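# Structural data only, the sequence is not supplied:
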């Protein structure tokens, strides 16, 4: 069996592959034990609909209407963060929780709950204030000017939003769910606001899922597994 990631996620089985050991040559029939490797079965791994939907919007700028529609249609994929990720518990975390916590620490983010994401997609309001900050250096006589923009909520407080959410989706149809971290961000330009949902490291989940399915196929068939493409 031959497994490949690119250009397609597929598993190819060659029925008449070359036999093991050295070859002998017969003057009439040619090389004994030669296989033409032309009888093949190809299985293309079916990506789940959930995976396709999240990958389609990952990293793409969305309007508030587009964000609200996407969240409404896919809110069941968003799961509650564990107490460890909410800093409500210091119990021994699972390895996946530690990975998520590391992401949050590196980007200075915090995990939100599903209802917060729904509220953000439906009732997001920004009040922007601009201030001019003047700094004078008496030692060298220089003066620096800096415009400071600050985003505030409806009550005038600095805007504090959850920037990370957890989703649980299968990579392949009918397979186990994978917990993935999704980042929520926005960009204000003039009077418009664009939103973005970015799924962190989906390639790791994709590779893990495929390796697991290939290992399962190998165990069931007892065939050798190689990564790459068979000879033509």
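In hand now; what should we look at? These numbers come from a predicted model, not from an experiment. Residues are numbered from 1 along each chain as shown.

# rest of the way, CA atoms for contacts and neighbours
Fine.

# Helices of the protein, start to end?
49-57, 64-74, 95-106, 114-123, 202-221 (DSSP state H).

# closest one to residue 188 among those?
Distance to residue 188, taken as CA to CA, is lowest for helix 64-74 among these, at 11.7 Å.

# So which bits of that closest one are buried?
Neighbour counts using 16 or more other CA atoms under 10 Å place 64, 67-68, 70-71 of helix 64-74 among the buried residues.

# ok, so of the residues you listed, who is nearest residue 148?
Using CA to CA as the measure, the one of the buried residues of helix 64-74 that approaches residue 148 most closely is residue 64, at 25.3 Å.

# Comparison target, given below:
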């Protein structure tokens, strides 16, 4: 055997011996030292079942989230929640009595309802009177009548118009798209009265139109969730030339989301018998 062959055999034997090292315990952590150029192979996929649970289940409604939590919870389970954005995260192997990996989770991101998205996307968007009237008319099913004696109405505020009244206003606004608006005054009942000039068969005529300043919605905040009351103001600006620009102004929508999240927290806590922690789990 040549000297080169002997050196090659020696290197191979030493390398093999290095690969057969036993696992060492360093401060409670298993460590295996491998020579340069070698990697440890993970053969977990050959096991009949995973050594432990991990992964994140993403749920689309609160009921499904509760079902998974009740099915998978352990003594180490913790539920975290945030308001902005609305999220719920259950960590089944959280750091509790002992350290946990924190990588077995269920998550519910509380998707916003189409009705809530439709109205909030129009919030503050300045459009022509016809466009706004058509939007309200298309979503008239969300308008609810609030009597002035209803609990929660601010002192001195009149009742919200019902859907039929608002529909009539919308159709009048659509019909008056070619008039010149001159002025607007607030009436005693809280509505705004517009004065306009209209050309009728070559003759100028003056007319008036009363529009409610505010109305109320009954819409869900989250998909498949319960409905909440949302108050909406009608804002306007009369431009040079008599054009009327209008927009919607939702009153404190962030508080409505906050209340909806708090209600969800209470429901989930009651159904899982777990406290809801305000915050996010560690990465």
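Alright, I've got the coordinates. Model, not experiment: these values are computed from the prediction.

# what residue is smack in the middle of structure 1?
Centrality entry for structure 1: nearest residue to the mean C-alpha point is residue 202, 2.8 Å, by CA atoms, centre = their mean.

# on that earlier part again, next, format the helices of structure 1 as TSV and append distance to residue 25 of structure 1.
Converted to TSV, the helices of structure 1 look like this (distance: least, CA to CA, whole Å):
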stretch	distance to residue 25 of structure 1
helix 49-57	52
helix 64-74	62
helix 95-106	56
helix 114-123	68
helix 202-221	31
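
# closest to residue 36 of structure 1 out of the ones you listed?
That would be helix 202-221 among these, by CA to CA, at 21.3 Å.

# Over which residues of structure 2 does that closest one lie when aligned?
Matched against structure 2 by TM-score structural alignment, helix 202-221 of structure 1 falls on residues 253-272.

# Give me the mean deviation of that stretch from structure 1.
Comparing stretch 253-272 of structure 2 with its match in structure 1 after superposition yields a mean distance of 1.2 Å (mean CA distance after the TM-score superposition for structure 1).

# Name the residues of that stretch that are buried.
Residues of stretch 253-272 of structure 2 classed as buried by neighbour count (16+ other CA under 10 Å): 253, 257, 260-262, 264-265, 268, 272.

# Identify the residue of structure 1 aligned to residue 94 of structure 2.
Residue-level alignment of residue 94 of structure 2 against structure 1, with TM-score structural alignment as criterion, gives residue 17.

# Disregarding flanking residues, what is the spatial nearest neighbour of the residue nearest to the centre of structure 1?
residue 180 (7.5 Å; CA to CA, 6 or more residues apart in numbering).

# which residues touch the aligned partner of that neighbour in structure 2?
Taking TM-score structural alignment as the criterion, the aligned counterpart of residue 180 of structure 1 in structure 2 is residue 230. By CA atoms under 8 Å, 6 or more residues apart in numbering, residue 230 of structure 2 lies in contact with 216-219, 250-251, 253, 256.

# out of those residues, who's nearest residue 17 of structure 2?
Checking the contacts of residue 230 of structure 2 against residue 17 of structure 2 by CA to CA gives residue 256 as the nearest, at 67.4 Å.

# and residue 167 of structure 1, how many neighbours?
Here the neighbour count serves as a burial measure; for residue 167 of structure 1 (other CA atoms under 10 Å) it reads 22.
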